[in-house]
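A.B. asks: Sequence plus predicted model, see below.
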Amino acid sequence: MTEKLEKDKQMKIKLLLLLFVMLFLFGCSNEKNKTDKTEAPVKETTNQTTSNDIDKIFNAALEGNIEIVKKFLENGFNVNTQNQGGQTLLMLAGFNGHTDMCGYLIKKGIHIETRDSDGRTALMYTSTGPFAQTIEFLLKKGADANAVDTKEHWTPLMFAAAEGQYEVVKLLLDAGADTTIKDVDGDTAESFAIQNKHNKVVKLIREYK
């Protein structure tokens, strides 16, 4: 029974990461503008902005193309626009480790702690990849290492541990990431690393307990 539960957890993690990729590749086709509900309303984009325009800027953020993003923002595009899944430009940039893009967006006023429809932050998106530099940058800018999503109760540390991202895990731990937080199934970041056989990550997490 225990082995089956562990296999189910591994599959759940893999499916979630696959969903991330699918949302990035196809989610922009039905974009809609909305401001961060936790912040004061921001200026809306211009009436001339089309769904195709929104596709272009979100894809540019994903690809790290600052010039395209800069052009749209200079023409009045709302930097805090979220797509249908609640994702932001910062989440897309972080997912692919585009540190310079993240810096530009933050300079332009994007909200670091905005949540997507599952309550996930840009730091969580970034934690799934081998992007230690981007993680370090976001943490220095105030990203919450102990943010917990509203769907699975996952943290940035859990995402990184599940993927075996050693350097990312270390940065999060150094930033005070809580190793004792449990998800809806009662698993911790250490559990994720064990289930996916990331032994070095398991050892690292235990050193911080």
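C.D. replies: In hand now; what should we look at?

A.B. asks: For the rest of this, base every contact and every neighbour count on C-alpha atoms.
C.D. replies: Noted.

A.B. asks: Could you pull out the helices in the chain for me?
C.D. replies: Secondary structure of the chain by DSSP state H: the helices cover 2-26, 51-63, 66-74, 89-95, 99-107, 122-127, 132-140, 156-163, 166-174, 189-195, 199-207.

A.B. asks: Nearest to residue 146, out of those?
C.D. replies: Between residue 146 and the helices of the chain, the tightest spacing by CA to CA is seen for helix 156-163, at 7.0 Å.

A.B. asks: this is the comparison structure:
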Amino acid sequence: MNSKKKHQGNDPAVELACQIAKRRAALQRRDDLADHLINACRTGSLPLVRTLVAARADPNSSRVLGTPLGEAISSRASVVLIEFLLGVGANPNLLDQNGYSPLFLAADIDYSAATLLLLSQGAEANAQHPENGWTPLMAAAASGSVFSLIELLGHGAITELRSFDGLTALDLAKANKQLTCARALLIHKKLVKLR
């Protein structure tokens, strides 16, 4: 036993191998915690999310599975769970690995309570998707998410921004036959001109 300790203490290669093994284990644990947190957010389990965050799961992890905040929103988890994630430092502008922000996801599915919460916590209303240039307003207009569209307009979303294909939110609403969203955008445009 003494020869083992002596050997480990004197051999830099063995010490380095031990350090590398410990780092790998720590990185694997971090990745596992992130995956578990994302899955817990997807299922909407606030107690499990709290437990994982207490175990040092990163609320800003971005994995193939998504981000904790993005998955909570996509699965329409409770606003309480979303507030908790934001309260422990989840970034409302963190893109998932497909380039979608939490606000984009909320606007696309008309989760207006999440849209409002994200906007109040600093989510960028005019952030454009890195591949197509769509904004949360464009997503709301194209999918007929009128309540989220109204929240976005109320928080300064710019109606004249264009996607990389040159389309505005109004163009997308019309192309997708989302007449209520198209009307809301036209009314907003008229109101802005009156100011």
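C.D. replies: Thanks, I have the structure now. Here the structure is a predicted model, which means the values were calculated and not measured.

A.B. asks: can you list the helices of the first structure in TSV and add distance to residue 114 of the first structure and mean neighbour count?
C.D. replies: Below are those laid out as TSV (distance: least, CA to CA, whole Å; neighbours: other CA atoms under 10 Å):
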stretch	distance to residue 114 of the first structure	mean neighbour count
helix 2-26	16	13
helix 51-63	16	20
helix 66-74	18	16
helix 89-95	9	28
helix 99-107	12	19
helix 122-127	8	28
helix 132-140	13	19
helix 156-163	14	28
helix 166-174	19	21
helix 189-195	23	23
helix 199-207	27	16
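
A.B. asks: Please produce JSON lines containing those, extended by distance to residue 147 of the first structure.
C.D. replies: As requested, these are arranged in JSON lines below (distance: least, CA to CA, whole Å):
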{"stretch": "helix 2-26", "distance to residue 147 of the first structure": "17"}
{"stretch": "helix 51-63", "distance to residue 147 of the first structure": "22"}
{"stretch": "helix 66-74", "distance to residue 147 of the first structure": "27"}
{"stretch": "helix 89-95", "distance to residue 147 of the first structure": "14"}
{"stretch": "helix 99-107", "distance to residue 147 of the first structure": "18"}
{"stretch": "helix 122-127", "distance to residue 147 of the first structure": "8"}
{"stretch": "helix 132-140", "distance to residue 147 of the first structure": "12"}
{"stretch": "helix 156-163", "distance to residue 147 of the first structure": "7"}
{"stretch": "helix 166-174", "distance to residue 147 of the first structure": "11"}
{"stretch": "helix 189-195", "distance to residue 147 of the first structure": "13"}
{"stretch": "helix 199-207", "distance to residue 147 of the first structure": "18"}
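
A.B. asks: So what does residue 163 of the first structure match up with in the second structure?
C.D. replies: Aligned counterpart of residue 163 of the first structure in the second structure: residue 143 (TM-score structural alignment).

A.B. asks: residue contacts, its match?
C.D. replies: Under the criterion of CA atoms under 8 Å, 6 or more residues apart in numbering, the contact partners of residue 143 of the second structure comprise 108-109, 173, 176, 178.

A.B. asks: The second structure: which residue goes with residue 135 of the first structure?
C.D. replies: Using TM-score structural alignment as the criterion, residue 135 of the first structure maps onto residue 115 of the second structure.

A.B. asks: Surely that match is in contact with residue 148?
C.D. replies: Yes. Using CA atoms under 8 Å as the test, residue 115 of the second structure is close enough to residue 148 to be in contact (6.1 Å).

A.B. asks: and for these two, which residues touch both?
C.D. replies: Shared contacts of residue 115 of the second structure and residue 148, defined by CA under 8 Å, 6+ apart, are found at 106-107.

A.B. asks: if we can go back for a sec, now, of the contacts of residue 143 of the second structure, which are buried?
C.D. replies: In the contacts of residue 143 of the second structure, burial by neighbour count holds for 108-109, 173, 178, counting by 16 or more other CA atoms under 10 Å.

A.B. asks: Look up how far residue 58 of the first structure lies from residue 91 of the first structure.
C.D. replies: According to CA to CA, to the nearest Å, residue 91 of the first structure and residue 58 of the first structure sit 10 Å apart.

A.B. asks: Could I get the contacting residues of the aligned partner of residue 193 of the first structure in the second structure?
C.D. replies: Per TM-score structural alignment, the equivalent position to residue 193 of the first structure in the second structure is residue 173. With contact taken as CA under 8 Å, 6+ apart, residue 173 of the second structure is in contact with 138, 141-144, 179, 181-182.

A.B. asks: let's go with 10 Å and repeat that
C.D. replies: Counting by CA atoms under 10 Å, 6 or more residues apart in numbering, residue 173 of the second structure touches 138-145, 179-183, 185.

A.B. asks: Nearest residue to the residue mapped onto residue 176 of the first structure from the second structure in space, please, no chain neighbours.
C.D. replies: Residue mapping for residue 176 of the first structure onto the second structure gives residue 156, with TM-score structural alignment as the criterion. Distances taken as CA to CA, 6 or more residues apart in numbering place residue 125 nearest to residue 156 of the second structure, at 6.9 Å, with adjacent residues excluded.

A.B. asks: circling back to that earlier point, who touches both of residue 91 and residue 58 of the first structure?
C.D. replies: 24, 82.

A.B. asks: okay, the contacts of residue 143 of the second structure in a markdown table with distance to residue 17 of the second structure next?
C.D. replies: Supplementary listing: the contacts of residue 143 of the second structure in a markdown table, determined by distance: CA to CA, whole Å:
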| residue | distance to residue 17 of the second structure |
| --- | --- |
| 108 | 48 |
| 109 | 49 |
| 173 | 59 |
| 176 | 58 |
| 178 | 60 |
